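> Just to be clear, the model below is a prediction. Sequence and coordinates:
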Amino acid sequence: MDEVQVVVAHSERATLRVGDVFLKVDGDPGNLEVEVEAMRLAPVPTPEVLWRKPNVLALAAVRGAALGRLGEPSPASPDAWAAAGAAVRKLHEAPLPPWSAPTSEEIGAKLDGECEWLIANGVLPADLVIRNREVAELAFRPWEPVFAHGDLQITHVFTEGDEVTGIIDWSEASKGDPLNDLAIMTLGHEECLDDLLAGYGTDVDVDVIRAWWSLRSLQASRWLIEHGFDPNEPGAEFDVLRAAYERS
């Protein structure tokens, strides 16, 4: 009998694995609707949908292994990272999905609220938060929206050899900033950025990617803390913010 493995679980959603089947349980069925439609539209490998109920989605496991984990060196080869970059470029060149992400104004307002919370609660030194907020401002430049994954963590991109075998967790997919996807993939793995961009195949402003590293880390920290995760683990969000502070 296959054991039930809890992949992730918190108050909003949970993912379980039973053999080669993943069960995603979400308190908001709209998230699963977006995920299924995004996978249908995306021109890249995605998991097979086995069945769906209002709050539960069953997906087949994809071949291969994730590009890596936050806080650990990536085991994937430079060619695998380049293949991932090419897959992301293919996604970004696809027709736009019919739904939108938050506007820059909404993102900026939320970011300011998160910075205020981090300082008011003594979670991080004020000067570190303020400097990273300044770095993040560059992300709010004009940009052309693309079909964006929206949560393209390296644990969501699977490869086998030098082939991308699947991209998972599409509930945040929307019209979005292409450099946000590239930034999320390389958060805490700056050493892999050149290989990713070699496959992505276009001129990219690395300073904007760094801005998104700061933005993402500032914006995610409270959520991580409140849902039982630790952004202060080695290589995680707090280390990203400290590196940006030292770089500046």
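Perfect, thanks for sending it.

> C-alpha from now on. contacts and neighbour counts both.
Fine.

> Can you verify F22 is assigned to a helix?
No. Remark: F22 does not belong to a helix; assigned using DSSP: H, G, I helix; E, B strand; the rest coil, it is strand.

> A further structure is provided below for comparison with the first:
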Amino acid sequence: MTGDIRTLLSRHLPGYRVRTVRRLGQGLDNLVYEVNDELLVRRNKAANPETLRQEVARLAAVRELSPLPVPEVVFSDEEWGAIAYRRLPGGPLSTNPVADPRSLARPLADFLSALHGTSPGRMHDLAPVDRYPAPRLLEDAELDYRDVEAHVPAGHRHLVERFLREDPPDEPRSLRFCHNDLGAEHLLVDAASSTITGVIDWTDAAIADPAHDFALIYRDLGPEVFELTLSHYEFDLDAAGRARVLFLARCALIEDLAYGLSTGPAHYADAALAHLTRTFG
């Protein structure tokens, strides 16, 4: 497979000297390779030219509006379902914890204000509309929980089970452009300076409920960082919005727990269990 990556690079970057190619990881849909410690090449397992064109255009638009660094596309290949970016500095926050997460709140607020303040019409052709209803999310969460219930400490199961018995929140009245998967694994940081060096993986970006972006901040960084981020956010989040944030954070934690205990990296499950009581308490 690394030979395929070399062939791809020779097609788009003739004369570029490839010294090293190593596979970084694999998701449900993609394989990711690092080249010369400076390029990342992602190949989709099922190439979709229209989706790839949309992603390239979306990243170009996001680079114009985001106050935080986002990937710069070097080339894309519709036939191979591949896209190459320049590697951003830093490492994922999920595996590179910072000394003071509160220092991330202001840049996250500025970032979300820029994203959510963008006219949905401007992004209409660059991102799909995501209206997955809350009752369906709650059903999905219950199915996931039943698969992993035995891995949840017995003394904490009542917290999750109480949540699963509650009514889902009302749907949002308006949708905005969102990253839509703003977990710690997609925030690059310099751990030594507690700074954000980039926001990656825009494949799930959508016109959606802004609560989705805040929910993963709540799940991964905790209520204090969530509240501090919200204090710098340019827009209002009313009581109904807060209820959706908490609901989505809890659904996302259950999803990560199930993913980490099945096909995903184990650190997803470890983080989910570590954050369970503060997310469901």
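Sure, I can see it. Quantities reported herein were computed from a predicted structural model and do not represent experimental measurements.

> Next one: the spatially closest residue to A99 of structure 2 that is not a sequence neighbour relative to L188 of structure 2, how far apart?
Distances taken as C-alpha to C-alpha, 6 or more residues apart in numbering put S194 closest to A99 of structure 2, at 6.4 Å, once the chain neighbours are dropped. Note on S194 of structure 2: its distance to L188 of structure 2, by C-alpha to C-alpha, to the nearest Å, is 10 Å.

> between these two, what contacts are shared?
Residues touching both S194 of structure 2 and L188 (C-alpha atoms under 8 Å, 6 or more residues apart in numbering): none.

> which ones are touching the residue nearest to A99 of structure 2?
Counted by C-alpha under 8 Å, 6+ apart, S194 of structure 2 has contacts 98-101, 103-104.

> Return the member of the residues you listed nearest to P92 of structure 2.
Nearest to P92 of structure 2 among those, counting by C-alpha to C-alpha, is V98 at 10.4 Å.

> Confirm that the closest one lies within a strand, as I assumed.
No. Secondary structure assignment places V98 of structure 2 outside any strand; it is coil (three-state DSSP).

> Please report how far it lies from L230 of structure 2.
From V98 of structure 2 to L230 of structure 2 the distance is 20 Å (C-alpha to C-alpha).

> Could you check how many residues crowd around M39 of structure 1?
22 (other C-alpha atoms under 10 Å).

> can you check E114 of structure 1 too?
19.

> any idea what it aligns with in structure 2?
Applying TM-score structural alignment, one finds that E114 of structure 1 aligns to D144 in structure 2.

> three-state assignment of that match?
Under three-state DSSP, D144 of structure 2 comes out as helix.

> same question, A269 of structure 2
helix.

> Pretty sure it sits against A252.
No. Counting by C-alpha atoms under 8 Å, A269 of structure 2 stays clear of A252, with 11.5 Å between them.

> residue in structure 2 matching V7 of structure 1?
Aligned partner of V7 of structure 1 by TM-score structural alignment: L24.

> so what's P169 of structure 2 closest to, chain neighbours aside?
R244 (6.0 Å).

> buried sites along the longest helix anywhere in structure 1?
Looking across structure 1 with DSSP state H, the single longest helix is helix 206-226. By neighbour count with 16 or more other C-alpha atoms under 10 Å, helix 206-226 of structure 1 contains the buried residues 208-219, 221-222.

> and what of stretch 265-281 of structure 2?
Buried residues in stretch 265-281 of structure 2 (16+ other C-alpha under 10 Å): 267-269, 271-273, 275-276, 279-280.

> Of all pairs in the residues you listed, which one is the farthest apart?
H267 and F280, at 19.4 Å, using C-alpha to C-alpha across the buried residues of stretch 265-281 of structure 2.

> Quick one: the strands in structure 1, in order.
4-9, 13-18, 21-26, 49-53, 56-60, 65-66, 146-148, 157-160, 163-167, 174-176 (DSSP state E).

> Structure 2: matching residues for the fourth one?
Per the alignment by TM-score structural alignment, strand 49-53 of structure 1 matches residues 73-77 in structure 2.

> Mean distance of that stretch to its aligned residues in structure 1, please.
Compared with structure 1 after fitting, stretch 73-77 of structure 2 deviates on average by 0.9 Å (mean C-alpha distance after the TM-score superposition for structure 1).

> before we move on, the earlier item: would CSV of the buried residues of stretch 265-281 of structure 2 with distance to T20 of structure 2 be doable?
Output for these, formatted as CSV (distance: C-alpha to C-alpha, whole Å):
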residue, distance to T20 of structure 2
H267, 27
Y268, 28
A269, 31
A271, 32
A272, 34
L273, 36
H275, 37
L276, 40
T279, 41
F280, 44
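
> Which member of those is positioned nearest N30 of structure 2?
The nearest one, if we look at the buried residues of stretch 265-281 of structure 2 relative to N30 of structure 2 and count by C-alpha to C-alpha, is Y268, at 17.7 Å.
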